[in-house]
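1. what's the 3D shape of this:
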Amino acid sequence: MAGPAVRAILDGLWQGVGLAGEAPARLAGAEPALPSSFRIGAAAQASIAAATAAAAEIHRRRGGPAQQAEVDMRHAALEFGSERYLRLGDAAAPARWDDIAGTYLCGDGRWVRLHTNFPHHRAGVLRLLGCEANRAAVGAALRGWEGFAFEQAAAEAGMCVAAMRSFAEWDVHPQGQAVAALPPVRLERIGEAPPTPLPPRGVRPLEGIRVLEATRVIAGPVCGRTLAAHGADVLHVSAAHLPGFDDLLPDTGRGKRSAALDLRDEAGRAVLRGLAAGADVFVQGYRPGAVASHGFGPEALAALRPGIVCTSLSAYGEVGPWGGRRGFDSLVQTASGFNHAEAVAAGADPADPDPRVLPAQALDHASGFLLAFGTLAALLRRAAEGGSWKVTVSLAGTGQWLRGLGRLEDGFGVPVPKLEELGDLLETAPSGFGRLTALRHSGRLPETPPHWALPPVPLGTHRAEWA
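-> Have a look, this model is predicted:
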């Protein structure tokens, strides 16, 4: 095994956002945790431990007892696939994929991956291909395209497609070069404000912290879910006209309230401004510029609410020629070399491998926990230094970080467990979707055990107001 120990990875994250010393954490378990040549277990344990330790540090600075985060590697790695470990009532309820999503071979021998889980993305790809809505027709139409040409045409049409590259190809690509030097979590002071003291000590580490969340799919919602696990008041805001991925909500919606606002009209924007004025944190996970176009970019929020922490997620890094491009975990894996590298590690011909995905949406989940960690670090720095802060994470940057952790020589020798094999790692409770069985949070604190006080609910269940 090449690469640093998990403790060194964790402390690199901790110190990389300006926190002193070592992260207060105890780590258990060994690699591999999931079948991969990449260090999925190490990435999961380090990112979850970072967020959990930061919550512990906030609680200590509020007058609570000192405590160490406790994270088991296998449990953490399983949490990177939390959306697959769901049961509603007696029926398994993993997230479903659209029937034409996936990989196809183009006429030049280059693989492309289509992401068509949103109806408008599905319709746009079919319109671009001019074919019927089935895999055979899509495959036949793509044989008339070159892979990179279709990727570019789809991007220009606002669709979500990635051509498969090797690491070597990604490293010379302008976008690969743009994100190569970025840290996994970036903290930037974006405005002046006096130090904002942490609230008086509460029962839970983040009690009294208000988080306004405008996200969807996995990474951004995982950030909000993590903050809610430690007691933050998380209000998730969506809109009825925007496509979502409702299968994920029973997992990612735990601990949150959910309201609907339409930012296309001034009344909706006015309500969101009022909420933002009372928020400590604003988490956004839409395409770069989308939320800002309605007046809620980081600088505007800092002017509205000096001292706010703005937490931002993008697919490809907000810099470089693809900075504003739409993307999802599966697409970034394909475009940036992971599908090629994983296939080769599993024994495929390096010159002509079929794409092989990572055993979890690791870029999504790691990014979500890194976002939560960066948010908590910014709250600590806001209390000590003042200022308004921006926290930035990207799927591509997280991928670069994962690559830098090293590879496993014999990483494919463990299985992906089934839900019924997880035993006491699962918890069951009522929810807005029925009786829900789901994976417990893997980040533990002995004095203030993380938990979700509120059940997940359908989008728009609550009023758009703070509790």
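2. from here on, contacts and neighbour counts on C-alpha atoms
-> OK.
3. Quick check: which helices or strands does the helix or strand containing Glu299 pack against?
-> Per DSSP states H and E, Glu299 falls inside helix 298-304. Counting by 3 or more CA pairs under 8 Å, 6 or more residues apart in numbering; DSSP states H and E, the packing neighbours recorded for helix 298-304 are strand 186-191, helix 266-277.
4. tell me the contacts of Ser314?
-> Listed by CA atoms under 8 Å, 6 or more residues apart in numbering, the contact set of Ser314 reads 285-288, 323-324, 327, 393-395.
5. ok, these vs Leu142, which is closest?
-> Nearest to Leu142 out of those is Gly327 (CA to CA; 19.8 Å).
6. And that closest one, how close does it get to Phe80?
-> 19 Å (CA to CA, to the nearest Å).
7. please give me the structure for this one as well, since I'd like to look at both together:
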Amino acid sequence: MTEKLIESLGEEAGVDLPDVRITGVEPRLPSVFRVATAAAASVGAVTAAVARYGTRHEAPERTPPEVSVDVRHAVAAFMSERCFRIDGEKVGLWAPLSGDYRTSGGWVRLHCNFDHHREAVLRALGLSPDADRDAVSRACESRTSVEIEDAVIREGGCAAAMRSRKEWLAHPQAETVAGTPLVALSRLDSAGPSPVGTARAGGRPLDGVRVLDLSRVIAGPVAARILAAYGAEVLRVGAAHLPEVPGLVVETAFGKRSCHIDLRAEADTLRELVRQADVVIQAYRPGSLAERGFGPEGLAGLRPGVVCVELSAYGSRGPWGRRRGFDSLVQMVSGIAHEGGDGTRPSSLPCQALDHATGYLAAFGAVAGLLRRGDEGGSWRVELSLARTARWLDGLGRTDRAESAGGEPGLGMGDLLESVDSAFGRLTYVRPPGRIDGAEPYWASPPPRPGEHPAEWATATG
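-> Alright, predicted model coming up:
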């Protein structure tokens, strides 16, 4: 099944992928959804695409390198932030007010990890800025889940009412999502150069590929991180005034450099970086960067031949096309949390599977775009959404709940972990998944401090 999924991804993207061998024993997870299958397939797709890219100039008769994915390792990678340790300590992933709340009609999930999102929730509920979780719970009890969802969204926050699978499939946004490919790869222009990057010593598959990482919170950073594991030069662009989840920033920054650019005053600096980039990954609310001239068409104008990768919660079209969202919220609206809790209360997946699957599929789309660029020229656009990934996961079928095992995710995966010293302390992390014979993935550097590097590429322009 997994091999066929990978093959179909290649066919849909228009790239010829090498065969992928799936190895290892599928771990038992506390979920009816086929998380392990999604993990192995998404990791396998990007690994195969990287192998294809790394051997694109070799003679056709040459035997391609063996590509394999250990399914247990892929699952561990999907749980990477839960396995991550700084000096032996877990990192915090959720703010005190984030979570599921019972309402007068159903359940609602509130996302309060960023201060401005917490403030939006409190305004929507008519609460003071210092309200605690008990106050939020009481305020939710007098309203329905959809009423709260609507009120929070109006205030510019993030919330999701729990819906059943049936309810979601009847929703206009679900209908819009259903009409889009899982990894939507399209050409932005009809002509253009076919740059292939600047080859550097070392012979890693993605040597010479420059990636701008304009993303936060798992999916986008995971995509850029796995590209770094195969030798891409990844520059993560943040800003000192933008909120972050500190532990996630560190955990997803392996192999990258990090700079700060304030687009309110330094847009020209980002334009100069784009002019020398091969791939730009962005995961801001649909349309927000386009308003500043950094949408796909704007990026292609600055850098003919660029591959633009866009990630969103619900897609860029439809009634929720500009809505903010996160993995946990998409699980709530799409029926995943409803089914996991048997409809009585929300129960999420054992990991942020929508984020991670979308991240690895985004990396696959980026490399597929590079391959298409090399063959056909032009600039390319790759679009993915967590909601579309949720539909894909739903379509993989179900496991037997009786055979699912509980317990803390990540247990028994110690052989897949490594440790390294860093500016933050001693880090324990999951090694990058996927294997290409002769080109094993690894991160050449530990996570940098946010904004540690200048806003420039480390290598000379070729």
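8. sorry, back to before: average offset between the helix holding Glu299 of structure 1 and structure 2?
-> Average distance, helix 298-304 of structure 1 versus aligned residues of structure 2 after superposition (mean CA distance after the TM-score superposition for structure 1): 0.6 Å.
9. Please tell me how far the aligned partner of Leu416 of structure 2 in structure 1 sits from Gly253 of structure 1.
-> Under the alignment (TM-score structural alignment), Leu416 of structure 2 pairs with Leu425 in structure 1. The gap separating Leu425 of structure 1 from Gly253 of structure 1 is 18 Å, by CA to CA.
10. Tell me which of the two has more neighbours.
-> Gly253 (27 against 15; other CA atoms under 10 Å).
11. Helix or strand: which one has the nearest residue to the more buried one once chain neighbours are set aside?
-> Leaving out its chain neighbours, the residue that sits closest to Gly253 of structure 1 by CA to CA, 6 or more residues apart in numbering is Pro456, at 4.5 Å. Using DSSP H and E, no element contains Pro456 of structure 1; it sits outside every helix and strand.
12. what do we get in structure 2 for Pro456 of structure 1?
-> Aligned against structure 2 by TM-score structural alignment, Pro456 of structure 1 finds its counterpart in Pro447.
13. ok, now Tyr316 of structure 1?
-> When structure 2 is aligned by TM-score structural alignment, the residue opposite Tyr316 of structure 1 is Tyr314.
14. Quickly find the element holding its match.
-> Using DSSP H and E, Tyr314 of structure 2 falls outside every helix and strand.
15. just Arg323 of structure 2 next, same as before
-> If you go by DSSP H and E, Arg323 of structure 2 is not part of any helix or strand.
16. What is the neighbour count of it?
-> Other residues within reach of Arg323 of structure 2, judged by other CA under 10 Å, total 19.
17. any idea how far the residue mapped onto it from structure 1 is from Ala290 of structure 1?
-> Counting by TM-score structural alignment, Arg323 of structure 2 lines up with Arg325 in structure 1. As judged by CA to CA, Arg325 of structure 1 and Ala290 of structure 1 stand 11 Å apart.
18. tell me the residue furthest from the middle of structure 1?
-> The outermost residue of structure 1, judged against the average C-alpha position, is Gly144 (34.5 Å), by CA atoms, centre = their mean.
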